[in-house]
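In: predicted coordinates and the sequence they were generated for:
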Amino acid sequence: MAKVKTHFVCQNCGYNSPRYLGRCPNCGEWNTLVEEQEVSLKSTTSKSLRRVGSNNSKPQLIGEINFESETRYKTELNELNRVLGGGVVPGSLVLIGGDPGIGKSTLLLQVSGQLSKKGKILYVSGEESASQIKMRAARLNVDGENLYIYPETNMDIIKNAINDIKPDAMIIDSVQTMQEPDIQSATGSVTQIREVTSDLMNIAKGQGITVFVVGHVTKGGAIAGPKVLEHMVDTVLYFEGDLHHSYRILRTVKNRFGSTNELGIFEMREDGLREVTNPSEIFLEERLKDATGSAIVVSMEGTRPILVEIQALITASVFGNAQRTATGLDRNRVSLIMAVLEKRAGLLLQNQDAYLKAAGGVKLNEPAIDLALAISIASSYKNIGTDPTECYIGELGLTGEVRRVTQIEQRVAEAQKLGFKRILVPANNLQGWTPPKGISIVGVSTLSQALKLALHY
């Protein structure tokens, strides 16, 4: 009897090693190498020769390809339609990741019920029984006539069910529980996840079935499995939020059919997820009027402008090295802005501890938040409050200049809609467009000028 050959595969990045290593030399993670049985080339030949597209596909000149305008079908959740780039694209493969209990299965069961009004939907679950899914569907008031529930993990049996039902869309919950019987490795391993995803991609592209896939996440928040998993799919969505709060954020990380970094806000209720049509009001509703260290910024999340409060607390340090703590903001950006404030605005911050956060649990990572970040820090340091009807937009350079930002018209319109009276913008952004009436738009060119206007000192 031939000896079974094994190798060790990193469950984080897919690196192969002939012997066990405590730390993966490719990604640097510890204790992620797992022993798996090597699969012979003959057994994987049929698996590796998959086609993406129809079975009769052949090379074509690009000018001879018939192209029809992209058709999408919309769900009843406009926030989800926005995140997907305008609706669900037939034949697309969508990956949704998030922490346990955040609401991924709830969201997809609601979407399944809505899409079942337009076609057949197959909900495949490897984590729940049919009665458990039915119990959750009753709580969510989901009762689709064309919604099929199928608790199964064997991909060969699932493909037979797809051929029998011929669904228009299907949900896989989750990809880590699915198994290719021809692959001799544990369920949830890198090899299994890669082969299952490849099978699902072939189903989506070859048969035109939209496939939603739930993916587990690691302790670091990334989707578990090899990085190739995110490269294979068309769209990657992250479902974020705090289990102790009711609001959830659906964020686009990758989208072949729309804009990335789009944001959808939902509220978790007893009867399921409900969309939040105006998230800016939520992020600002608990703001104190006379508080110091507070500044409002109009940030762009994909194509959507959102008003967010940036809060700063500056206190004298009792240790040798001052602390820099940031929640929802890039810590390196905070350090950079504080260095510019000290050098260009004369604020002595080197012996001050700084604690900053973006209120509401949202994460901000665009250059246009620099000015509001600097004003919130200066406000807390000087103990001078900002005007509650004023907001700030602008990128800061290392020489103290306020630089131009993109999509200024949409930002100003959103601020005006929420009742703000004055907005500070880069002076160069005032060219080439007509500011709307009802809001005072002030152009600033330097950080010192902006601080004098905002804090009146």
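Out: Nice, thanks for sending it over.
In: could you use CA atoms for every contact and neighbour count after this?
Out: Fine.
In: isn't residue 351 up against residue 323?
Out: No: using C-alpha atoms under 8 Å, residue 351 makes no contact with residue 323, being 9.0 Å away.
In: overlap in contacts of those two?
Out: Listed contacts common to residue 351 and residue 323 are residue 317; contacts here mean C-alpha atoms under 8 Å, 6 or more residues apart in numbering.
In: alongside the first one, take a look at this:
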Amino acid sequence: MAKDLSFTCSECGAAYSKWSGQCDACQSWNTISENKALASGPKGKSLGALRGKPIPLIDLDTHEPEPPRTQAGVAELDRVLGGGLVKASALLVGGDPGIGKSTLLLQAAARFARNGLKVIYISGEESTAQVQMRARRLGLEKSPVRLAAETNLRDILTTLEAEKPDLAIIDSIQTMWADHVDSAPGSVSQVRASAHELTTFAKRNGMSVVMVGHVTKDGSIAGPRVVEHMVDTVLYFEGERGHQFRILRAVKNRFGPADEIGVFEMTGKGLAEVKNPSALFLSERGAPAPGSVVFAGIEGTRPMLCEIQALVAPSPHSQPRRSVVGWDGGRLAMILAVLESRCGVPFTGLDVYLNVAGGLRISEPAADLAVAAALVSAREDAAVPSDAVIFGEISLSGALRPVVQTENRLKEAEKLGFTSAITPQQAKQVAVKGINLRQAHDLAAFVEDVFGAR
């Protein structure tokens, strides 16, 4: 019988039945490699007490307590983890090179060690002397964290078996090498096999493991997406090189809410948690200017205010530019089309630039109305009132739809000194003391009310 072969692109994870030089999905060259089967299946006792035998759900103890958690003592990190680190869990942390992943995890390791956990930090990219140098710079040289520099997975598992730590940090999973897999370190097969071995080892031995993963050009963790499915929690560490803000975002969490974020500030002595992100994102906002709008958003369970900036200028080219930073470019095109079709505000022949200040990335549709207000403000050269926050979703018909957690957004705005808010009409009346609420039922009425009759 012929041997079944499968190949996977290391950049985007696309699967193929035969090898080719270029990936059709992401257009990358020489990134397709063969998936090698593991030399043997999992050994040792099963993860389940009955070795895979099914248990009736009705027979399970309804009073089973939640898995124990250990808090790091850093409120932003504990928030993203869902209340703390869960025993025997596997976490994957991704981010751009140089964004601060190793710094964050070294600080977290020191915190967990001070709280009673036995922690081992294993680096495959740096020597122990380099890690110690960073620890001294961060003021962590006296922390009871054990360091190791190794890339051979067999030696790492042997060490973990002997040391029996509560938490192991692997920096990074792309540098690990499993000797039973016939491919180079960093390949799809090696990443998948190493992640599988570490995850199953952690589950069997009651140890938590944190794996660092590099990201591809499109921002996703390099290697097959199956690695993300193996682990319990996937965190992305985001930020712009030109800004001191760093955002730790949970995109998957089996033990807490997904889409929760923690905000940090990069300082000379490492990462410092930001307890009031709204004030920080608005701290550099100057006098009211055309194209500047404050949006009251929700990130996970936390209300957060940020500034949305727009610039509209005549285009010297036949095809006007549409440039977006921190928001979805396709949604910007939709807002421009609705403004032109439903409100008679043309953007033909105009370059449009949109930016979310502070390096924050927004994904919720509630930002539609704030973006539309910034665009019209920039086009008409008319500033939006500086004491107003704006939020709401726009439909293709031009109608405005209410969004969730309106009251929490308004309370956050009132806490930071804003006195008015412009929102869609609410089915249930919401009132917050100190906030003058202005409501509109469609986008045309909003434009006429804020910027005058057109």
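Out: Perfect, thanks for sending it. A quick note: this is a predicted structure, and the numbers were derived from the prediction, not measured.
In: got a TM-score for the pair?
Out: The TM-score (TM-score structural alignment, normalised by the length of structure 2) is 0.92; 447 aligned residues with a C-alpha RMSD of 2.4 Å.
In: which stretch of structure 1 lines up against stretch 171-189 of structure 2?
Out: The alignment of stretch 171-189 of structure 2 onto structure 1 (TM-score structural alignment) spans residues 173-191.
In: flag every buried residue along that stretch.
Out: Buried positions in stretch 173-191 of structure 1, judged by neighbour count with 16 or more other C-alpha atoms under 10 Å: 173-180, 183, 185, 187-191.
In: can you tell me the helix or strand for the residue nearest in space to the middle of structure 1?
Out: Nearest residue to the geometric centre of structure 1 (C-alpha atoms, centre = their mean): residue 251, 2.7 Å. Following DSSP states H and E, one finds residue 251 of structure 1 within strand 247-255.
In: how close does the top helix by length along structure 2 sit to structure 1?
Out: The residue-count maximum for a helix in structure 2 (DSSP state H) belongs to helix 188-205. For helix 188-205 of structure 2, the mean deviation from structure 1 after alignment is 1.1 Å (mean C-alpha distance after the TM-score superposition for structure 1).
In: now the angle from the following helix or strand past that helix to helix 188-205?
Out: For helix 188-205 of structure 2, the succeeding helix or strand toward the C-terminus, using DSSP H and E, is strand 208-214. If you take axes from the mean of the first three to the mean of the last three C-alpha atoms, to 10 degrees, strand 208-214 of structure 2 sits at 160 degrees to helix 188-205.
In: corresponding residues in structure 1 for strand 208-214 of structure 2?
Out: Strand 208-214 of structure 2 covers residues 210-216 of structure 1 once aligned (TM-score structural alignment).
In: buried residues in that stretch?
Out: 210, 211, 212, 213, 214, 215, 216.
In: what does stretch 324-334 of structure 1 give?
Out: Going by neighbour count (16+ other C-alpha under 10 Å), the buried part of stretch 324-334 of structure 1 is 324, 325, 326, 327, 328, 329, 330, 333, 334.
In: got those as JSON lines, with distance to residue 20 of structure 1 and secondary structure columns?
Out: JSON lines is the format used below for the buried residues of stretch 324-334 of structure 1 (distance: C-alpha to C-alpha, whole Å; DSSP: H, G, I helix; E, B strand; the rest coil):
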{"residue": "324", "distance to residue 20 of structure 1": "39", "secondary structure": "strand"}
{"residue": "325", "distance to residue 20 of structure 1": "38", "secondary structure": "strand"}
{"residue": "326", "distance to residue 20 of structure 1": "38", "secondary structure": "strand"}
{"residue": "327", "distance to residue 20 of structure 1": "38", "secondary structure": "strand"}
{"residue": "328", "distance to residue 20 of structure 1": "38", "secondary structure": "coil"}
{"residue": "329", "distance to residue 20 of structure 1": "38", "secondary structure": "coil"}
{"residue": "330", "distance to residue 20 of structure 1": "36", "secondary structure": "coil"}
{"residue": "333", "distance to residue 20 of structure 1": "40", "secondary structure": "helix"}
{"residue": "334", "distance to residue 20 of structure 1": "41", "secondary structure": "helix"}
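In: pull the most distant pair out of the residues you listed.
Out: Pairwise distances across those peak at 13.2 Å for 324 and 328 (criterion: C-alpha to C-alpha).
In: what about the counterpart of residue 114 of structure 1 in structure 2, which SS state?
Out: Under the alignment (TM-score structural alignment), residue 114 of structure 1 maps onto residue 111 of structure 2. For residue 111 of structure 2, the assignment made with DSSP: H, G, I helix; E, B strand; the rest coil gives helix.
In: leaving out chain neighbours, which residue sits closest to residue 111 of structure 2?
Out: Among residues not flanking residue 111 of structure 2 along the chain, residue 72 sits closest, at 5.4 Å (C-alpha to C-alpha, 6 or more residues apart in numbering).
In: same deal with residue 244 of structure 2?
Out: Distances taken as C-alpha to C-alpha, 6+ apart put residue 266 closest to residue 244 of structure 2, at 5.0 Å, once the chain neighbours are dropped.
In: much appreciated, bye for now.
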